[in-house]
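> Next come a sequence and a model predicted from it.
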Amino acid sequence: MNAMTHKGYAARVEFDAEDRIFVGRVIGIRDVVSFHGETVSELENSFREAVDDYLDACASLGQQPNKPYSGKLLIRVNAEVHAAVAAAAESAGKSLNQWAAEVLNKAAHA
């Protein structure tokens, strides 16, 4: 995954072959915050500036900025899956939360 973070906000980055630039967009919020750069350094600076500008604009408008994800995740699975993951967590000597966080982290970064 091509992602970067700043002040808790994450962005997805892609390369635009036609314009030969990196293009990014802040993800995980309802507002649209995008940025671009011709080099990695320029892209990183543009991303940080876009997030900072977004936060400043929200403050000057008296609006609360959209928050990045809280870290709390509620999922619903059938009882058999719940029992299986609980057993896997216990076998690993971990809480269900610790086990699930590790599995989700590995899957998200695969």
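Looks like it arrived, so ask away. Residues are numbered from 1 along each chain as shown.
> going forward, measure contacts between C-alpha atoms and count neighbours the same way
Fine.
> Mind naming the longest helix for the protein?
helix 40-61 (DSSP state H).
> Now do that one: which elements does it pack against?
On a contact count with 3 or more Cα pairs under 8 Å, 6 or more residues apart in numbering; DSSP states H and E, helix 40-61 meets strand 3-6, strand 21-27, strand 34-37.
> can these go into a markdown table with extra columns for mean neighbour count and distance to residue 102?
Output for those, formatted as a markdown table (neighbours: other Cα atoms under 10 Å; distance: least, Cα to Cα, whole Å):
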| stretch | mean neighbour count | distance to residue 102 |
| --- | --- | --- |
| strand 3-6 | 15 | 19 |
| strand 21-27 | 20 | 22 |
| strand 34-37 | 20 | 30 |
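> how about those, which one is nearest residue 13?
Checking those against residue 13 by Cα to Cα gives strand 21-27 as the closest, at 4.2 Å.
> try it against this one:
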Amino acid sequence: MTIMHHRGYEARIDFDEEAESFHGEVLNLRDVITFEGTSVEELKKAFIDSVEDYIAFCRERGEEPEKPFSGQFVVRAEPRLHRQLAVAAKRAGISLNKLVTGILEKEVAD
């Protein structure tokens, strides 16, 4: 799997051997943006054009384009787990946020 970036948007690229073409999908949005190309140059242009078209379309409708994820989200946990994490963070001398972020980073590391 290959990842491409443009203006903070991130896309996953797949290759269809039978069709001899690349297909991409923007990952860090709730909206669906897809694109394709038969060469790397064509694929890059299609990705950039798709993101730019999406931004223009949203503005034409008077809407703000959805931005890539902000890095903030709410996590709900049982009070017991919340307490255990807070105590573990204090023991380690770090913030609860830093502890949880470290755990999450380990979980998704390649």
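Yep, it's here. Quick caveat: nothing in here was measured; it's all calculated off a predicted structure.
> is it fair to say residue 32 of structure 2 lies in a strand?
No - secondary structure of residue 32 of structure 2 (DSSP: H, G, I helix; E, B strand; the rest coil): coil, not part of a strand.
> Quick check: it vs residue 54 of structure 2, distance?
Distance from residue 32 of structure 2 to residue 54 of structure 2, counting by Cα to Cα, to the nearest Å: 10 Å.
> Show me which of the two is the more surrounded one.
residue 54 (17 against 10; other Cα atoms under 10 Å).
> Aligned against structure 1, show me the partner of the more buried one.
Counting by TM-score structural alignment, residue 54 of structure 2 corresponds to residue 54 in structure 1.
> Contact partners for the nearest residue to that match once chain neighbours are set aside?
In space, and not counting its chain neighbours, residue 54 of structure 1 is closest to residue 33: 7.3 Å by Cα to Cα, 6 or more residues apart in numbering. Residues counted as contacts of residue 33 of structure 1 (Cα atoms under 8 Å, 6 or more residues apart in numbering) are 25-26, 50-51, 54.
> quick revisit: enumerate the positions of the longest helix of structure 1 that are buried.
Using 16 or more other Cα atoms under 10 Å as the test for burial, helix 40-61 of structure 1 gives 43-44, 46-48, 50-51, 54-55.
> wait, which of the helices and strands packed on helix 40-61 of structure 1 is closest to residue 63 of structure 1?
Closest among the helices and strands packed on helix 40-61 of structure 1, using Cα to Cα: strand 21-27, at 17.9 Å.
> Go ahead and list the helix or strand containing residue 74 of structure 2.
Per DSSP states H and E: residue 74 of structure 2 is located in neither a helix nor a strand.
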